[in-house]
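1. 3D, please:
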Amino acid sequence: MLKTETPSTQHAQLDLYPTDQLVAALVDDQFRAVDAVRLASPQITAAINAALPRIAAGGRLLYVGAGTSGRLGVLDSVELNPTFSWPPERALAILAGGAGAMFTAVEGAEDDVAQGAADLLALLPQGHDVVFLLAASGATPYVLGALRAARGAGALTVGIANNVDAPVATQAQCGIVLDTGTEVISGSTRLKAGTAQKIALNTISSALMVGLHKTYGNLMVDLKPTNAKLILRAVKLTMHATGADEAQAKSVLEQCQFHVKVAIVALLKKITTDQAQALLAGAGGSVRSALAA
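-> Next up, the predicted model:
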């Protein structure tokens, strides 16, 4: 039996726990998700190093999964645009059962190998694309079908699973095993198995964005200010990076559609936003390189 499906020996009387003990059991078990990701750090590092040159060359991030794993892939893909101004067409997710499965469980969809392959091929994968195959069990047929199709198309495959020797991890070029073990509620991989996958995805996509110069130091300088909160954040980030006051930061940001990178370079080098934009373009989007130019 897979570890993720094996009943926990620690909480056989879970339904008898008082609420405080139940909360403690559920929360404390989540720490094992962090431990599992930490142990997989070398595999995660290898995946990032393999993916970065492909993405820098114009590749896309493609996510494939079923159930909780698939929904986590969707979540990672959609958050890259507001956080890093990453083009939505370069972060796509497919989910067993289609888009509706994001909100309603579609039973049996995960068992269709051919549909997984067809859905992946519909995205027209190419050599520079990076495909994340997500499955807690590591053997979901839909995901394995997509994996084989992705490899056949020459894309880089990154398999993320929660069981040792899982096919999704062993058959991908980059396998990541998040060995989270048994769940407090037997087989409920929406718990720490899902948490570990979320941490791994956050780590991978964030590291890729840092490598693509979407940050300046640890500042999120390539966000897309699509609401009042993000506009205020853009102002605060610009102030922090440059020492400008609020009025000055906002004035320069208004001249460049609130593009924080451009405002920082313009303010620190005392140049126009058009000149700052040109410097950034010549520096591959790196604020540090543009400031040194």
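
2. going forward, measure contacts between C-alpha atoms and count neighbours the same way
-> OK.

3. Is residue 7 in a helix, a strand, or coil?
-> Per DSSP: H, G, I helix; E, B strand; the rest coil, the local secondary structure of residue 7 is coil.

4. which residues touch it?
-> Contacts of residue 7 were listed using C-alpha atoms under 8 Å, 6 or more residues apart in numbering, and they are 182-187.

5. For burial, what's the neighbour tally of residue 259?
-> Residue 259 sits with 24 neighbouring residues when counted by other C-alpha atoms under 10 Å.

6. what does the one 3 residues further on give?
-> Number of residues near residue 262 (other C-alpha under 10 Å) recorded here: 29.

7. Surely it and residue 276 touch.
-> Yes - counting by C-alpha atoms under 8 Å, residue 262 does reach residue 276; the two are 5.6 Å apart.

8. Another sequence for comparison is provided below:
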Amino acid sequence: MQKVKTELKSELAQGIDTLDSAQALEALLGGQINAVNALQSCIPAIIKAAKAATSSIRSGGNLCYVGAGSSGLMALSDSLEISGTFGVSMSQIKILFAGAPDTLVDMRGGAEDDTDLAKTDVKDTNLKAGDCAILVSASGNTPYTVSAQHELKQLGVTTIAIANNNPSELLNNADIAIHLDTPPEVIAGSTRLGAGTAQKIALNMISTLMGIELGHIHDGLMVNLKADNAKLVERSLSMVKDIAQCDLSTAKNTLQQAKGNVKLAVLLAAGAQNEHAAERMLIEHGGVLRRCLEEIRSDENINA
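-> As a prediction, this is how the structure comes out:
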């Protein structure tokens, strides 16, 4: 039986155990860089994935991440960052990680073969048609992840597959397939290396483009973040000052008035009549701050 690509040995690995530390690290870095290059051809599929995720979240639906082992950790990491970065409610974000929570303490591999567990986990999420799921597997054939995909498709959930081997069951059965054509690993089969790096980047690209599409990014700033620590409060003040072009005192006052909501604070500092008017603009413009600011400037020009 022919091995899948992620199980093959990289040419960079030849004699790696005889190299000095710097040379060994150069080989490892080369493997990572080669893996990153695989992302370029995936951009069209990543755009489709981000738009599917955006549609689900915007309509009040759910975005579910599915994975096992190293690939599951990449999925878990992205899922946990979405709420803090983009202000999306965690009630809309689901994660199916094979064998969790036990496997998050001891990463034994048995859970990734448990297809019955996948079926149970999917059932417990109460996902439905209109929801979206991102399934990640380096081989593309991980039993837990493939079984979860089958169950999700039965429910009418849009499935996005990210895999490093093609053909593979996960990619073949996906609504949106993202094939990360990464080279063999410097440590054969250790997909936490190049394959994992490429997966992490692909997931970052999907969720960040989703954040942009939802109107939660303005000029590279996270204008829908949840300021739940001192660092983020300072970041919120800085964003209000920067976008509304106001002084620190105004930023503090409007942020307090908006109860920490950066978008509302920006609009108040930029000239919105009151909170109600700012909220109305955000609703009318789909949460996109730039369009709201354009409306304020247009009104100012008319009244000038």
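
9. Quick check: TM-score for this pair?
-> Here the TM-score for the pair of chains, by TM-score structural alignment, normalised by the length of the first structure, is 0.96; 293 aligned residues with a C-alpha RMSD of 1.4 Å.

10. Select from the contacts of residue 7 of the first structure every entry located in helices.
-> Secondary structure assignment by DSSP state H places none of those in helices.

11. Adding neighbour count, write those out as CSV.
-> Shown next, in CSV, are those (neighbours: other C-alpha atoms under 10 Å):
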residue, neighbour count
182, 22
183, 25
184, 25
185, 18
186, 17
187, 20
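
12. Tell me where the second structure has helices.
-> With DSSP H as the criterion, the second structure has helices at 21-36, 43-58, 69-86, 115-125, 143-154, 169-172, 194-213, 230-244, 248-257, 262-270, 275-284, 289-303.

13. Tell me how far the residue nearest the centre of the second structure lies from residue 49 of the second structure.
-> Note on the second structure: the residue nearest the mean C-alpha position is residue 207, at 3.2 Å, using C-alpha atoms, centre = their mean. From residue 207 of the second structure across to residue 49 of the second structure, the span is 9 Å (C-alpha to C-alpha, to the nearest Å).

14. any idea which of the helices of the second structure is most buried?
-> The highest mean neighbour count among these, using mean count of other C-alpha atoms under 10 Å, belongs to helix 262-270: a mean of 27.

15. what does that one correspond to over in the first structure?
-> Counting by TM-score structural alignment, helix 262-270 of the second structure pairs with residues 260-268 of the first structure.

16. can you give me the offset of that stretch from its chain's centre?
-> How far stretch 260-268 of the first structure lies from its chain's middle: 27 Å, per C-alpha atoms, centre = their mean, to the nearest Å.

17. Stretch 69-82 of the second structure too?
-> Stretch 69-82 of the second structure sits 8 Å away from the centroid of its parent chain (C-alpha atoms, centre = their mean).

18. List the contacts of that stretch.
-> Residues from elsewhere that reach stretch 69-82 of the second structure, judged by C-alpha under 8 Å, 6+ apart: 65-67, 88, 93-95, 97-98, 107, 109, 112, 136-138, 191-192, 196, 199-200, 203-204, 207.

19. Now the buried members of the residues you listed.
-> Among the contacts of stretch 69-82 of the second structure, those classed as buried by 16 or more other C-alpha atoms under 10 Å are 65-67, 88, 93-95, 97-98, 112, 136-138, 191-192, 196, 199-200, 203-204, 207.
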